[in-house]
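Chemist: here's my sequence, what's the structure:
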Amino acid sequence: MQATKRYTFEANLSDGRCVDIFTQAGADAYLEFGMSNAPMSLSGNVKDMSKLLSKRKLNAKDMGELEKMNAFSNGICSYASHDVFRQAMPASEIEVWLEFAIERINTFSTNHIYITTGKLANYDLSLLSTCLAMMLHPVPTALVFESQFFQALAGFVKARKGNGRALPCADICATVTLMVSNAYMATRAAFDNKWTSEKALKKLEATGVLEEFIRCATVPQPPHCCSPQLSLMIGEFQTCTPFLTKKLVKGQPCGDVVHAILEGRDGSRAERPNILNGLKTMVRFVESIDPVQKDAIDYRICRMCGKGDTSESFQQSLMKCARCQQAYYCSKSCQRADWKLHKKVCIPRTKFETKQSENLEQMLHTFCAQHYFRIMVKMAKACEQTGQHKSDMLVELDYCCNENGIVPAMKDEPEFKIAPVKEYLEGSKPAEPDWFGKKGSQEYNDNVKGYLHNLKDQYSKVLPSQFLFLVRYPEGTSTYKLQLIEPITKKQMFSQQAVRAFKTYMDHGDDGPLSRFLSPSYVVGVKRKLGIVYGYGMPDGEMSTQQAMDVLQSFGMDLHLNSTRF
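Modeler: This next block holds a predicted model:
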């Protein structure tokens, strides 16, 4: 057996065949032939490598042999199909190899050359590459989570940190991030009992490797190191709200690392913009789910009749649909009357899905509080341009991360769209969102199927006090009806009267209509923001600079709103 050239690895089997394990056909044939009958095996290589590494000093031939044996393991793991690897690779072989890998990684952590330079010898780098290839398969990944592998890997990366922010070299950082993301995606897609994103992230966080993954991800990498698995993991990580709200706060390992990176105290000195944007997005998600208004009341309304008494007794008497945990009713008769329509969109939810939905609703509530004036200005303009009533308009938000690590709805100046609902529902070519995918593709069909029934259902029940929202997030799309109640005047802030009041002020500078549903402090805040951002009207000259700043800050961050959820 010999490595004949860079991208081939030929193996002669005892039945006379010569296979190249750097191809799927060759790797599958080698595994199906049987490790016990083949000239090389993982456990056999471990024995030979251990013997070589016990030498006081390695010569060039020894190093070449180590690289060759690692190349064999790498080729088998990288090129074998998932089904053949799972059926033909004995778990005992993987366990022997994994034990050896953990021992070697622990050795790297005390290597003086690595600690001072962040680099490893080529034969040791090839071992890490084999670890990466192993994570492509569910069985090795499951064994990794049962072992001390990730603890060893975390200690290896951390060994470079010392008292500063040093990281391994770029190649090692790329291997670590891809290794962790491969393992994460295996738990989400390849395990027989697939894990939720929250469970997978919690498991990684418990080993200490997730915080080191974050640090390594800040090191700039060439495009070929950005695998689909890495992009998918980062996208899910950024929006796994149950995990972020608990673990991405100061005082928690991951939270401390993220804040240290954003403050310039950790991570790579050479910036990687898309990753930094992603970390900023995570922090904003946490802020949007944990709003400053602790005493805001979350009013619910009967889905059938629209009754929405704000009294505590009524709110507590509302019954929740036991199947989807989303719809509320004031009586059994209302629930029965609504079932014909509701059953089309009533989907059973797990505890995790229910919590995720509640977090998404909270993000929407916070978005409306922080960007109320932007929404109203855009709504007033859209209604004028289309000639439509506000109840026939749809606010479209995108909470998915783009290729630059940015979530459109979470930008300082958020991107969102307002258009007539009928454009999404009527005609042979409805105006679906840009992110629905290419018409006719599976992605497109899944998105249309997922949103159409819900949108029709919610649109048919929009109340005069509500705006209709279509929200995209990593797990899919959802539609929401939301009303905001001004805490002092108790007036509806998403009513047609409110839209007309904004239009009147924008056209004529008359704030009288605004004063009929907003309290004086909010009227001042609206006027100042409209004047500064859009040029409508004039800021109040009587206010001192500090007073003006206080109003701006309070309007953006401390707006106490009562919201209605269905």
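Chemist: CA atoms for contacts and neighbours, from now on please.
Modeler: OK.
Chemist: what about the residue nearest to A183 when sequence neighbours are not counted, neighbour count?
Modeler: Take A183 and drop its neighbours on the chain: the residue closest to it by C-alpha to C-alpha, 6 or more residues apart in numbering is M135, 5.1 Å away. The local packing count at M135 equals 25, with neighbours defined by other C-alpha atoms under 10 Å.
Chemist: kindly provide the distance from M135 to R215.
Modeler: As defined by C-alpha to C-alpha, to the nearest Å, M135 lies at a distance of 20 Å from R215.
Chemist: go on, Q325?
Modeler: Between Q325 and R215 the computed distance is 38 Å (C-alpha to C-alpha).
Chemist: compare these two (neighbour count), which wins?
Modeler: Between Q325 and R215, counted using other C-alpha under 10 Å, R215 has the larger neighbour count: 25 against 19.
Chemist: isn't the more buried one right up against D256?
Modeler: No - checked against C-alpha atoms under 8 Å, the pair R215 and D256 is beyond contact range at 11.2 Å.
Chemist: three-state assignment of F517?
Modeler: Secondary structure state of F517, per DSSP: H, G, I helix; E, B strand; the rest coil, is coil.
Chemist: spatially nearest residue to it, not counting backbone neighbours?
Modeler: Once flanking residues are discounted, F517 sits nearest to K491: 5.3 Å by C-alpha to C-alpha, 6+ apart.
Chemist: mind listing what the one you found touches?
Modeler: Shown in contact with K491 (C-alpha atoms under 8 Å, 6 or more residues apart in numbering): 485, 517-518.
Chemist: one more, please, to line up against the first structure:
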Amino acid sequence: MHPDTHFPGYLPDGSSIDIGNREGADEFIKKGGFLRFANHSIPKILDPLRKKDKPSHDDLEKLCNAYEIIGQFTGRCSPAVFQDYISRSELEKFFDHVNLSFKAISRLRGWKDRGSLQGENDQALFECALLSMFSHTSAVICALEMNVIRNLANLVSSLGERVPSRKESVRVCVIIANTISTLSSPEIDRSWPIDKALKRLEEEGALAQYIRCSVVCGDDLRVMNGLPSIYKHILASTALIKKYFVKGTPTGDVVEKILEEDARSNPDSKVICYLRDISKIAKTFSSDAILNTTTRNNMCRNCGKCEGEGEKFGNCSRCISAHYCSKKCQKDDWKKHKQVCKTTSKRQAKNEQADNQIINVFFQENLVPIMEKLISERKKLNVTSIADLNLEFDFVRTPTTFKVKETKLYFEGNKHNLPLWYDTDEERMNATTVHVKSFYENMTPNHLMIIAQITEKSVSCCKIQPMAPDKKVILLSDDSLNVLEKVIEKADVQLLRKYYGDQMARPMVINLAQRHPKIAQVMTKMANIENKNNCSNLSRRHGLDCYSNEEEVLSQIAAMRSTLSPGESITPELLTKMMGKLQLQRGLLSGFDVRERATQLLQDFVAGGGREKQAREMLPTMGIHKHLDNEKVIEHLVSFQTMADEE
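Modeler: Modelled structure (predicted):
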């Protein structure tokens, strides 16, 4: 709200009225002041000025004065008077003019070169007219429908990789923030949920531009006052992040680019901290799931039965989140469920699903460390089953942390071991406690309870039964923990393969090897044996076994392969090194220009449609073949590709 000042506004009959206070501004609107501006000033004076290549000083002064008048009476009038007395047609005429102004600004050298508004009239348009106008709902809705917000976003994006100057970035941020707060204000009739307002701005391209501009606003109070509210709303809506902030979406890519570039220069700024938290949540939705984790969304709340293929469990029509395998189970569970059953909106249901996905992905990516922690805590707390334990995730912290706790602590005895965030909100604590107790009463040795703080205002509690992709093996149970404990004690990875199968055990073994030296040694020995067998097969396959120095060839290939990481190809540098070594030792490649020849063969093969990886694997063997001419080597490479395709 502007401070009261004396500011004359002229009515259609030529008389003036002081619009420097609410009473005067309301009277000005009621007596047709804006009507005079919309029907007379804009079409007859302002638009022609915009179309002039070089407006005169008097012309620009008229523009500036008109914007200041709009800023005065729209900034001071009461929302009800604005809503009742300013018609849609008058607003449309004004926003037609605004769209025309944006196009004119985008062509100005000051904007193109520096992203700044040079003329006082353009500054007044942003600073006075638009900032005040966007505090009224009818004006904001009209502006959205007439693409004013989209055109503002396009004006910012017209600068390409650059952003507007700090002053203009502040103005853009305040206009967009006013739009969000106006649409979602509880004081207006039919206010939009904040998710809907943010979604609409994202569709207009304005959310991405708001984020870009907010990074350069520094500590400007006008931006900082509204910024926490907007970013916290985004963080509180995991469904919104899932849809609009993952990698590959316009807004998601903007966030990642900012974190790559701007985070280095100002890592502790509020905006960067918010964006880092948003990105962390968004990445959980981009991750490739390695497991198929069954959560409460497809598990009977009463008996714990999991939804199988072709089955479709029913759910509580009131809260949506409780699922049942039969009507009997639903009836049996009602006494307990009614204590926590609340009406759930579609928006809340989407957020719950998004929360579950965040929990699942983090669980999947940290399966082995979680299992090890469960093993140690099971011993420490002297409990017999994981049914007595729960996982506690904190996604608000960076990096995300997890702990293992005894579930009874949440509803029995003192709570000194519980997370700090659990006790800060009494209502949330009580609601979560009821959920925890309800789940605990139906736990089995094949289930695990998870309590997670997703955002500062969101706590999720669920019961899961992690399954392998084929749904034939339960990944986490008392039995699986016993197997893993033996694997770690005896460094016997074969036990893990027998229990889970090769496909599921492979990533788990790699993870264990990184954490336990004994297992790493076992894996190295196994890899050396496998490398030797592979090299021997490769040698026989391509006629190298006819050479008297076959053992040396094999040892050289094995030595080179042992330096590679899993899945890494032999590079031209490694190839050159090995071929050169053999040349020096045996003279097998005398007269052969190793580096240039190998590089040329590789390029020719790839250019002819061959696969680079196969060529790199094949050239070491072909390089010491008795036929060193180009055509013969290519012939062998092609035959190798054919055999690979057949396999």
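Chemist: which residues are in contact with the residue nearest to A183 of the first structure?
Modeler: With contacts taken as C-alpha under 8 Å, 6+ apart, M135 of the first structure has the following neighbours: 141, 179-180, 182-183, 186.
Chemist: quick one, which of these are buried?
Modeler: Neighbour counting by 16 or more other C-alpha atoms under 10 Å classes 141, 179-180, 182-183, 186 among the contacts of M135 of the first structure as buried.
Chemist: quick one: which of those residues sit in helices?
Modeler: Assigned to helices by DSSP state H, the following of these qualify: 141, 179-180, 182-183.
Chemist: of those, which is the nearest to V533 of the first structure?
Modeler: Proximity of these to V533 of the first structure (C-alpha to C-alpha) peaks at V180, which lies at 43.4 Å.
Chemist: what's the burial count for Q339 of the second structure?
Modeler: Applying other C-alpha under 10 Å, we find 12 other residues in the vicinity of Q339 of the second structure.
Chemist: where does it land in three-state SS?
Modeler: With three-state DSSP as the criterion, Q339 of the second structure reads coil.
Chemist: measure it to L601 of the second structure for me?
Modeler: From Q339 of the second structure over to L601 of the second structure the distance is 74 Å, taken as C-alpha to C-alpha.
Chemist: from the ones in helices among the buried ones among the contacts of M135 of the first structure, which is closest to M538 of the first structure?
Modeler: When those are compared for distance to M538 of the first structure (C-alpha to C-alpha), V180 comes out closest, at 54.0 Å.
Chemist: give the aligned equivalent of that closest one in the second structure.
Modeler: When the structures are aligned by TM-score structural alignment, the residue of the second structure matched to V180 of the first structure is I176.
Chemist: that match touches I211, doesn't it?
Modeler: No - no contact is recorded between I176 of the second structure and I211 when judged using C-alpha under 8 Å, the distance being 10.3 Å.
Chemist: tell me where the stretch 201-350 of the second structure has helices.
Modeler: Residue ranges of the helices in the stretch 201-350 of the second structure, as given by DSSP state H, counting those that start in this stretch, are 206-215, 221-236, 238-244, 250-265, 270-286, 327-337, 346-365.
Chemist: which of those helices sits closest to C64 of the second structure?
Modeler: helix 221-236 (22.4 Å).
Chemist: the closest one vs the first structure, average offset?
Modeler: Between helix 221-236 of the second structure and its aligned partner residues in the first structure, the average distance after superposition works out to 3.8 Å, using mean C-alpha distance after the TM-score superposition for the first structure.
Chemist: could you give the angle of that helix to helix 206-215?
Modeler: Counting by axes from the mean of the first three to the mean of the last three C-alpha atoms, to 10 degrees, helix 221-236 of the second structure lies at 130 degrees to helix 206-215.
Chemist: who does helix 221-236 of the second structure touch, helix- and strand-wise?
Modeler: In terms of contacts (3 or more C-alpha pairs under 8 Å, 6 or more residues apart in numbering; DSSP states H and E), helix 221-236 of the second structure is packed against helix 166-183, helix 194-203, helix 238-244, helix 270-286.
Chemist: which of these sits closest to K257 of the second structure?
Modeler: When those are compared by C-alpha to C-alpha, helix 270-286 sits nearest K257 of the second structure, at 10.7 Å.
Chemist: what do we get in the first structure for E596 of the second structure?
Modeler: Residue mapping for E596 of the second structure onto the first structure gives no partner, with TM-score structural alignment as the criterion.
Chemist: give me the number of residues near E596 of the second structure?
Modeler: Neighbour tally, E596 of the second structure, other C-alpha under 10 Å: 11.
Chemist: equivalent analysis for S126 of the first structure, please.
Modeler: For S126 of the first structure, the tally of surrounding residues (other C-alpha under 10 Å) stands at 20.
Chemist: can you pull the contacts of it?
Modeler: Contacts here follow C-alpha under 8 Å, 6+ apart; on that basis S126 of the first structure touches 67, 70-71.
Chemist: from the buried ones among the contacts of M135 of the first structure, pick the one nearest H371 of the first structure.
Modeler: For these, the closest approach to H371 of the first structure (C-alpha to C-alpha) belongs to V180, at 36.7 Å.
Chemist: and the match of V180 of the first structure, what does it touch?
Modeler: Residues near I176 of the second structure by C-alpha under 8 Å, 6+ apart: 206, 210.
Chemist: distance of it relative to R150 of the second structure?
Modeler: Relative to R150 of the second structure, I176 of the second structure is positioned 11 Å away (C-alpha to C-alpha).
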